[in-house]
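Asks: Predicted coordinates and the sequence they were generated for:
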Amino acid sequence: MPNYFPPNSNSFVTWLAWGGGIFALLLIVGLPFYARMNNNRVGVPVEQPVDFQHNLHVTQVGLDCRYCHTTVETSNTASVPPTETCMTCHSQLRVDTPQLQAVVASWESGAPIAWNRVHDMPDYVFFNHSAHVNNGVGCSSCHGRVDQMAGMWKNEPMTMGWCLECHRAPEKFLRPASEVFNMAYSPLADPIAQETLGATLVEAYHIDTDKLIQCSTCHR
């Protein structure tokens, strides 16, 4: 029988099989990784029913985080402010502007504003805001410079690996209690000075560093 294939055909088929296998492996490994990165949506503004601008309210008006997020020091959640909080000022200010009509409609109907989540933690993760802010973790450590944001977006990936960076070495990130709500505060530039301060704060806050890396601390 005549040979219709050149002598190097077997090598070509072998290389094709290897190439296909490697491509399939890249898909299997790469697609979930891409999906996780895409789902993190770091830096992507989340569209909201009301164009609320944190930079205006924090920097220009001078509102403290706790004026709206009233339960952040006492509860697991930071709480989304009810419409009544908005209307404390806006019953008198800019009430007729287009930007405020959804707020006014909520006030008149009693139906809450349907805000879209920026940070949607998985059900298998337990996160307590009060445990963090009462132990020297600043708002901006996780949320970034909200005082400079017009819209709102996730500033950090909030992955387990990211959280563990702090849980394994809290002394690198902790700040004095007086600076927790200070958006402009940064860890000390000198790493040794920061770790010295941090070690003092770990002791002052009575933080059990062994418990920070136990699975049940966050997964209950």
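Replies: Noted; the coordinates are in hand.

Asks: from here on, contacts and neighbour counts on C-alpha atoms
Replies: OK.

Asks: how about the strands in this protein?
Replies: With DSSP state E, there are no strands along the chain.

Asks: distance between stretch 180-193 and the chain's centre?
Replies: Chain-centre distance of stretch 180-193: 19 Å, with CA atoms, centre = their mean, to the nearest Å.

Asks: start to end distance for stretch 205-214?
Replies: 18 Å (CA to CA, to the nearest Å).

Asks: Repeat that for stretch 176-191.
Replies: Across stretch 176-191, first to last residue, CA to CA, it's 16 Å.

Asks: in it, what counts as buried?
Replies: 176-177, 179-183, 187 (16 or more other CA atoms under 10 Å).

Asks: Need those residues in CSV (columns: distance to Gly151).
Replies: Formatted as CSV, the buried residues of stretch 176-191 follow (distance: CA to CA, whole Å):
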residue, distance to Gly151
Pro176, 28
Ala177, 27
Glu179, 24
Val180, 22
Phe181, 19
Asn182, 19
Met183, 16
Pro187, 25
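
Asks: want to compare, so here's the second one:
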Amino acid sequence: MSDVFPKWTNRLPIYALMSLLLFGGGAVAALWYYFTPKYTRVGYTPIQPVAFSHATHVGQLGMDCRYCHSGVEKSWYSNIPAAATCMNCHNQVLKDDPRLALVRESAQTGRPIPWVQVHKLPDYVYFNHAVHVNRGISCLSCHGNIHQMEEVRHAQPLSMAFCLDCHRQPEPNLRPLDKVTDLAWDPHQHLPKDWAQKAVRDWQVNPSQHCSACHR
């Protein structure tokens, strides 16, 4: 039998097992690293049925986020405005522009515009917009420089690690309540260095790091 099967073939099962562990472990590590929100969601920019520019409406015209997202201070979700809200301005501004045909149709028929959701957390994650907004967390912290975006894109990973970093150290994301939706306002230029620490004490900001805070 030794003439048919050389001695080195006895080590084949070991080589096979080592190869499986090496390549299998590498594949798992790659999936673990790259199939995270940082890589699968950040940069996601879907094509919307209507080309709405936050850069124009917020950055240039200075519209307050709450004009369109009117429920963000009192609700767990940030609502998308109905077409009637858009038509408050566009019944005069660009009222015959073909780019707004779907908005006009929606306002007339009541059929909602089929916007493509950009920011979406897993179903097992609970997030309350009102709690964060009313404690000085600006839209910028989670949505990035949305006032400069021609098209809304996924700017932050919104992963568990991303949320926990803020819960462990909320100070860098805090700003005065009247500046939460003033996206062009820079707290680093206007606030003293110890303002955030004082706000944490005065506002009793104590974000939970327990699992039940987000997984209910």
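Replies: Yes, it's here. Remember, it's a predicted structure, so these values are computed and weren't measured experimentally.

Asks: How alike are these chains, TM-score-wise?
Replies: Remark: TM-score between the superposed chains equals 0.87 [TM-score structural alignment, normalised by the length of structure 2]; 214 aligned residues with a CA RMSD of 2.3 Å.

Asks: what's the neighbour count on Gly19 of structure 1?
Replies: Around Gly19 of structure 1 there are 12 other residues, counting by other CA atoms under 10 Å.

Asks: any idea how far it lies from Pro7 of structure 1?
Replies: For Gly19 of structure 1 relative to Pro7 of structure 1 (CA to CA), the value is 20 Å.

Asks: Have a look at how far, on average, the longest helix along structure 2 is from structure 1.
Replies: Assignment by DSSP state H gives helix 12-34 as the longest helix of structure 2. Its matched residues in structure 1 lie on average 3.1 Å from helix 12-34 of structure 2 after superposition (mean CA distance after the TM-score superposition for structure 1).

Asks: So which elements touch that helix?
Replies: Using 3 or more CA pairs under 8 Å, 6 or more residues apart in numbering; DSSP states H and E as the contact criterion, helix 12-34 of structure 2 has no neighbours among helices and strands.

Asks: For it, which residues meet the burial criterion?
Replies: Under 16+ other CA under 10 Å, helix 12-34 of structure 2 has no buried positions.

Asks: Tell me which stretches of structure 2 form helices.
Replies: Under DSSP H, structure 2 gives helices at 12-34, 37-40, 54, 65-68, 83-90, 101-109, 129-133, 139-143, 160-168, 187-190, 195-202.

Asks: who's in contact with the second one?
Replies: Right, helix 37-40 of structure 2. Residues from elsewhere that reach helix 37-40 of structure 2 (CA atoms under 8 Å, 6 or more residues apart in numbering): 34, 156-159.

Asks: The closest residue to Glu73 of structure 2 other than its chain neighbours - how many residues pack around it?
Replies: Once flanking residues are discounted, Glu73 of structure 2 sits nearest to Ala130: 4.4 Å by CA to CA, 6 or more residues apart in numbering. Neighbour count of Ala130 of structure 2, defined by other CA under 10 Å: 17.

Asks: Ala130 of structure 2 and Ser138 of structure 2, how far apart?
Replies: 11 Å.

Asks: Check Leu177 of structure 2 too.
Replies: Counting by CA to CA - Leu177 of structure 2 and Ser138 of structure 2 are separated by 9 Å.

Asks: for Pro187 of structure 2, same thing?
Replies: Taken as CA to CA, the span from Pro187 of structure 2 to Ser138 of structure 2 is 11 Å.
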